[in-house]
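Undergrad: predicted model follows, preceded by the sequence.
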Amino acid sequence: MDELLEKYVITLGLLILSRLGMFIPLPGIDYESFYSINRYNSALQNVITFSGHGLTFVGLFALGIVPHINASIFIQLVANLIPFLQNLQKEEGECGRRKLAQITRHLALVLAIIQSFGLSLWLKTYAIKPGSAFILGTCLSLSAGFMLNLWISEQITEKGIGDGPSLLIFVGIVSHVPRLLQHEVIPYVKNTNILKNITLGFLFLTMMAGVAIIHEGTNKILLISSKQLTKNKINTSANHIPFKVNHAGVTPIVLASTSLNLITSLCRSTNNRFMWLLTNFMPLVTFQKIISIVVYFLLVVGFSYSHGLLIVKPDEISKNLQKMETSIQGVRPGKDTTFFLRTKLQNFILLGSILLACIACMPLIIEITLETTMFRTFGPASLLISTGIILQTREQIRALLHSKNYSELMN
């Protein structure tokens, strides 16, 4: 069998196996009661997206790969603060990356057990026979399902096409589209006027364009080396430092959504006199949604900007440029380069954070102006993930095709 075709078959088979695991029911749960109560629970939407919509059905793979994603984000952030992890990441090469992956895997298992226990306590409300036996059984089942799903994702990465965890999330997002079209999009289009439909289409295209800009947008800082100076070849487009518009991916959106839900819960659970006075001056629903947009916008900007400053380090970039005998055009090496990079990148990261926040707020704006909630489950986070995975998988397929053509040419 052709190598590329074999990779296609392995990937497809493992994705089907993972999707089947989503529908293997957990014992002892009243699914009708669970689905009817949590169908429109907005607090679950981001978790559902990252779990591959496993929490929509509460199957064996309900956790999806959420614990692995959380562990990876935690390790990525902490690696810059702990010398041991930083050494594994930068100095020990492939061996260090394998050790770091093993640490991430162990942390993911711990998080899976914790999340399984929390989910078991929550599902206890919908249990046919609630008790300690139900909690223990559900916790073990969900943890085992997560490890099996993680193994499937790793096999896709090693033997198939694309990044395994990303593809599992993508398949979960795509599987939700037919249901969204049937229950949300088609009824809305039929029951509303042409102007609202045109406005909806325009806003959706605007959101798609913003997602494309965030994924593909880069800022190139031109470089000049000592060799180029001797050869009088200064303007070389290949020599530059590319900085992406969005360094954090969808992490700021997830953190902002979680924080907003927490703030909303706290406001509802406390009797705040100031909040009561404000709500008397305008309709309650409109006021809450406007406040939610403003707070959500600021949270996304804050998380994205902080993440960008934490990941991008101008001091290290400046030192590496000096080691390679390379400098930025028109800027002296050393402190001037560090200051230039810090100022340039801070402004660029802030611009990218504002753009990401504008796109993240689009579903809330659509909900207020057009009175539809169709983008709650298929919003910017889903679009960002889907677009990134499609581009990443396309590049890997293109590389495999080039490798195959080169091998045939050499033979």
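TA: Perfect, thanks for sending it.
Undergrad: C-alpha from now on. contacts and neighbour counts both.
TA: Noted.
Undergrad: in the protein, where's the longest strand?
TA: Longest strand of the chain, by residue count under DSSP state E: strand 218-225.
Undergrad: from the chain's centroid, how far away is it?
TA: 28 Å (CA atoms, centre = their mean, to the nearest Å).
Undergrad: contact partners for the residue lying closest to Ile29 once chain neighbours are set aside?
TA: With sequence-adjacent residues excluded and distances taken as CA to CA, 6 or more residues apart in numbering, Ile29 is closest to Ala127, at 4.5 Å. Shown in contact with Ala127 (CA atoms under 8 Å, 6 or more residues apart in numbering): 28-30, 134.
Undergrad: dropping in the other structure now:
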Amino acid sequence: MFKTIKNAWGIPDLRKKILFTLFVIVVFRFGAVIPVPFLNSTALRGIMNSSAVNSTALGYLDMFSGGAFSNATLFAMSVTPYINSSIIMQLLAVAIPALERMVKDGGEAGRKKMGQITRVVAVLLGLLQGLAYYFYLRNASYGGTPIVKYTQGGAGVFTAFVIILVFTAGTALMMWMGEQINQKGVGNGISILLFAGIVARMPVIIGNLGKYLNMAWTDGSANGRYFFLVPLWGLIFLALMWVIVFMNDAERRIPVQYAKRVVGRKQYGGQASHIPIKVGIGGVMPIIFASSILSIPTTIRFFIGDNKDLGSFWNGFFAAFSSTGWVYCILYVILIVAFGYFYTAIQYNPIEMANNLRQSNGTIPGIRPGKPTSDFIGKVLSKITFIGSVFLAIIAMMPIVFANATGMHNLSMGGTSIIILVGVALETVKQLESQMMMRHYKGFLD
């Protein structure tokens, strides 16, 4: 990877793209430290540092924003509204025939129109999300200190307007920055910004690991186990990265044989090919879906307040759905597998694939065209999806199991973060290699 970046740096055009991408990342990090007016960042940081927030929607928002939300800054909501908008539009494109025709038959114009609709929906979602978080922040306090300042009378209306507007504007600005990276930089813009936000949390994680080592050094009799657990965490982190890299390139290739046909004096077909199906079809999406749904009960409990007695039943219910509860872990695995199949069903249509093969005179050796071919492709997709979903579940559960077994809950590096880090790095390197190949650079693989 580093050699590829070094070779790309030697090409002037790619060097400009890399520098532009780095410039946008620097601007993003500057925006992540510009405070939102009328918010007490010290009080908000005190709430966000509590362990009760780790498995809530606020915890995920803080993770994706690189700590910008806990610091009450311009990019506090990160690109989550845009991600949610993209997911919603993908689902609607499958459910609504008009949108499906616009994407498939509209060509470049149809894709641009779909992109415009996605951006408008993202701004609307950002406005609603900013409104919801304002109402939460207005009623929240830490140690008796309110988070929102000047919320009384007419000043309160102006304060609400400014905070919600800044939240929404930060989301729109990040969306625009991501599009600029797509046009003038290297890699997928939104993914690059997510990558930068997660990497920005690494110093905090390293600092927390250092605290555990300091505890072991100062009081070895009670905390000596951290001398072993901290290096173990590093080894598990590296092992998960290796597994993700291995599974990211894994694929099942369905062999295809094309029949020979003669048109005039020319012969077409007759060659063998294959249909590649990646093991990790859904990528990180099933984990994001499952995490978002399971964070709802904990978020509701957090909004209600931990100091309120709701009765033994509801207290037990919310305790079961905490990140340390056994119900949470079981449902987490089930939902990841279920959403893996759901995302595969959206991306692949076995009947359409079988029809396309028949129209192009292609057959799978040993399988008859038509329904037998679609059934065979469906079985292969089912097996591959199961393997990929179990792999995602293991990656997602490993940090949770480690935290519950060791008590090291404040490392804030889940399976979602690791998959995003590795996936974005691999995708960016592949894009650099493809652009170097287009420029006929001879030594890019040497």
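TA: Looks like it came in fine. Everything quoted here is computed from the prediction, not taken from an experiment.
Undergrad: quick one on the thing from earlier: which of the contacts of Ala127 of structure 1 show up in structure 2 as well?
TA: Comparing the contacts of Ala127 of structure 1 with structure 2 on both residues aligned by TM-score structural alignment, their matches' CA atoms under 8 Å, the contacts found in both are 28-30.
Undergrad: the longest strand of structure 1 vs structure 2, mean deviation?
TA: When structure 2 is overlaid, strand 218-225 of structure 1 sits 1.0 Å from its aligned residues on average, using mean CA distance after the TM-score superposition for structure 1.
Undergrad: where in structure 2 does that strand fall?
TA: Mapped onto structure 2 using TM-score structural alignment, strand 218-225 of structure 1 spans residues 251-258.
Undergrad: please apply the same query to stretch 320-330 of structure 1.
TA: Residue span in structure 2 matched to stretch 320-330 of structure 1, by TM-score structural alignment: 356-366.
Undergrad: cool, stretch 75-87 of structure 1 as well?
TA: Stretch 75-87 of structure 1 maps onto residues 89-101 of structure 2, going by TM-score structural alignment.
Undergrad: strands of the stretch 101-250 of structure 2, start to end?
TA: 141-142, 145-146 (DSSP state E, counting those that start in this stretch).
Undergrad: turn those into JSON lines, including mean neighbour count.
TA: Listed next are the strands of the stretch 101-250 of structure 2 as JSON lines, based on neighbours: other CA atoms under 10 Å:
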{"stretch": "strand 141-142", "mean neighbour count": "16"}
{"stretch": "strand 145-146", "mean neighbour count": "16"}
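Undergrad: tally of neighbours for Ala62 of structure 1?
TA: For Ala62 of structure 1, the number of neighbouring residues by other CA atoms under 10 Å comes to 30.
Undergrad: so what's it up against?
TA: 22, 51, 53-55, 142, 145-146.
Undergrad: where does it land in three-state SS?
TA: Assigned by DSSP: H, G, I helix; E, B strand; the rest coil, the conformation of Ala62 of structure 1 is coil.
Undergrad: what's the matching residue for it over in structure 2?
TA: Counting by TM-score structural alignment, the partner of Ala62 of structure 1 is Ala76.
Undergrad: returning to what we had before: identify the farthest-apart pair in the contacts of Ala127 of structure 1.
TA: Among the contacts of Ala127 of structure 1, the pair separated by the greatest distance (CA to CA) is Asp30 and Phe134, at 12.6 Å.
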